[in-house]
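S.K.: for reference, the sequence and a predicted model appear below.
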Amino acid sequence: MTDPSTRTEAALGRAVDRLTADGCPPRLGEAIRYAVFPAGNRLRPRLCWAVADALSAPDPVATDGAATALELLHCASLVQDDLPAFDQAELRRGRPSLYRVFGEAVAVLAADALIIGAFDEVGRTAHRIPDRVGLLMCTLSRGVGSPHGAVAGQAWEAESAIDLTEYHRSKTAALFEATTAAGAIAAGRDPEPWRAVGQWLGRAYQLADDITDEGSDATDGSDTAHGRPNAVQELGAASSVAQLEQCIGAALRAVPDCEGEARFRRFLDTFLERFRTPDTRVAPQRVDARPVMRHLWVVS
């Protein structure tokens, strides 16, 4: 089988080609392609493939559909996150944010197209897993929707009182949970034992991101600049780093017994490198004027 990363890029290329085929308004087509390429870290497709591989998935095409859908949904969320209504971020992945290049209206439509395209990708591989495609659709919908998906995570930023744990769960962890579950579904296995792995990885990722953000000199798109909740601001640097390690430990303990467990754990060793080494040179803790309901995660 072709390397999963190569398969993912090829599948994303085909998906974008379909979304931008003849008849697509030129600027919309350019914006869709700009949102997906060049590649970011592709963490979610990589994780989806790793779960499917650990479960000896018999049909890589089914995993292609799930992994591609997850990345299209993630790319759509980044486009939305950068919009003036939310972060008004100048840069994304070292270049101008999509709305800065194509305008706000086209950016909104490009994000819409990516979301719809994600579910189209699942539909295109439905014949491979006809008895499980409904479950996969629901899993992805919950990961990006409401009440606990990415849409809810974005909406928490508009609230006057913010539950930090619920915010992290919705903004980031929900799609990671959908990712590990989708890998199991594509492999024809029960997704439930894999949900906790994704949930803890997503929480760890968001903590690492908060720690890095607070230690950065950047202002564009930073949590402080936009009044977003940040674990370091609310809990302090030491507690945030400790919780990051707790979440990583919980994710490792949650890995289910399976035929490819050793392979999956080797994958996690590499996958978690970016989580374990965040920039902990945080600035002095700032005070957020909005009341935030503090909630420490208890890891058993």
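M.R.: Arrived safely, thanks for sending.
S.K.: rest of the way, CA atoms for contacts and neighbours
M.R.: Noted.
S.K.: quote the end-to-end distance of stretch 230-243.
M.R.: By Cα to Cα, to the nearest Å, the extent of stretch 230-243 from end to end equals 13 Å.
S.K.: the structure to be compared is supplied as follows:
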Amino acid sequence: MDPTSRIELALETAVGQAATEDCPKGLADALRYAVFPGGARVRPRLCLSVAHACGDTDPALADAAASAIELLHCASLVHDDLPCFDDAAIRRGKPSVHLAFGEPIAVLAGDALIVLAFETLARAAGSDAARLARIVGLIGRGVGAPHGIAAGQAWESEPDVDLARYHRTKTGSLFATATMCGAAASGHDPVPWQALGERIGEAFQVADDLRDVVEDTLSTGKPSGQDAARARPSAVTSLGLAGAVRRLEGLVAAAVEAIPPCPGRDELRDQILQESRHFLPKGVPLIAA
């Protein structure tokens, strides 16, 4: 089964176990609405790509890790869009969860998706216990404090923010979780895989900062111009448009160099380079070209 099909099946199974007829209808509908249809599923696909490069010796565990990471990403989007944070009206080209279902259900849906992610991992208990325990710890670190996406969101409320640190926590942490969990699911030491995920994640965030400036809401599927409107840290604000593009190119190159030795290193390198070509917003030229 190809990676996209594996991810969608795992997510459908996970959400189906939560959004049952016993669940309050509004919450059940909101859970499904927040997860489907999804975006590019970049993080879970990265997790499975690393697992494949490392031999994919436990596909069920890799699928559980990938789907848990995506559920947590979806939860973060639901919470990010709330009036107390971004107050975003649109997400993935449709009304955000709090507009579609109301703010209380949106808060609960985000909470339930976080819990569901760890339930999904628990259901993989038939796999190697040591690998599973390591993955649970990695995912917890990637979403909590002091280095996870919760901390990344909190940096937006601080008066002074280091841009690289902000990007590493808000975006890079879950990408690092994806690469490390992919390796761990296949029995490899996850630590050497952290740098790869952090660099891809930071590159993705720089691209998002560029997209916020140069693309419109119709193109991005979410409100544009929000970094400037909310005075949020941004690569474009700090480095300028050309500087942000240079930073993006440098991060992609550094990510490729950071791939640890593994059986599928060359294939993974090609995948990362292919994916990175879609990071740069349309109409923004490569500096190196």
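M.R.: Thanks, I have the structure now. Owing to the predicted nature of the structure, the values given are computational and were not obtained by experimental measurement.
S.K.: for residue 175 of the first structure, see how far away residue 146 of the first structure is.
M.R.: Taking Cα to Cα as the measure, residue 146 of the first structure falls 12 Å from residue 175 of the first structure.
S.K.: okay, the two: which has more neighbours?
M.R.: Neighbour count, other Cα atoms under 10 Å: between residue 146 of the first structure and residue 175, residue 175 has more, with 29 against 14.
S.K.: what about the more buried one, is that helix, strand or coil?
M.R.: helix (DSSP: H, G, I helix; E, B strand; the rest coil).
S.K.: distance of it from residue 147 of the first structure?
M.R.: 13 Å.
S.K.: and if you look at residue 92 of the first structure?
M.R.: Distance from residue 92 of the first structure to residue 147 of the first structure, by Cα to Cα: 27 Å.
S.K.: repeat that for residue 140 of the first structure.
M.R.: Residue 140 of the first structure is 13 Å from residue 147 of the first structure, by Cα to Cα.
S.K.: and residue 89 of the first structure, which of the three is it?
M.R.: Going by three-state DSSP: residue 89 of the first structure is coil.
S.K.: you'd agree it is up against residue 219?
M.R.: No - in this structure residue 89 of the first structure lies outside contact range of residue 219 using Cα atoms under 8 Å: 9.4 Å.
S.K.: more neighbours, these two?
M.R.: residue 89 (21 against 13).
S.K.: contacting residues around that one?
M.R.: Residues counted as contacts of residue 89 of the first structure (Cα atoms under 8 Å, 6 or more residues apart in numbering) are 82-83, 97, 220-221.
S.K.: now do 6 Å
M.R.: Shown in contact with residue 89 of the first structure (Cα atoms under 6 Å, 6 or more residues apart in numbering): 82, 220-221.
S.K.: same check on residue 194 of the first structure?
M.R.: Residue 194 of the first structure touches 180-181, counting by Cα under 6 Å, 6+ apart.
S.K.: where's it, which helix or strand?
M.R.: helix 192-215 (DSSP states H and E).
S.K.: what range in the second structure matches the following helix or strand past that helix?
M.R.: Scanning forward in sequence from helix 192-215 of the first structure by DSSP H and E, the next helix or strand is helix 223-226. Across the second structure, the stretch matching helix 223-226 of the first structure (TM-score structural alignment) is residues 227-230.
S.K.: list the buried ones in that stretch?
M.R.: residue 227 (16 or more other Cα atoms under 10 Å).
S.K.: all helices for the stretch 101-250 of the second structure, in order.
M.R.: 103-122, 129-143, 149-154, 163-167, 173-185, 194-214, 217-220, 226-229, 235-257 (DSSP state H, counting those that start in this stretch).
S.K.: buried deepest among those helices, which one?
M.R.: Mean neighbour count, computed with mean count of other Cα atoms under 10 Å, is highest for helix 173-185 among those, reaching a mean of 32.
S.K.: same for that one, what does it pack against?
M.R.: helix 42-53, helix 129-143, helix 194-214 (3 or more Cα pairs under 6 Å, 6 or more residues apart in numbering; DSSP states H and E).
S.K.: to residue 75 of the second structure, which of the ones you listed lies closest?
M.R.: Counting by Cα to Cα, residue 75 of the second structure lies closest to helix 129-143 out of those; the figure is 10.5 Å.
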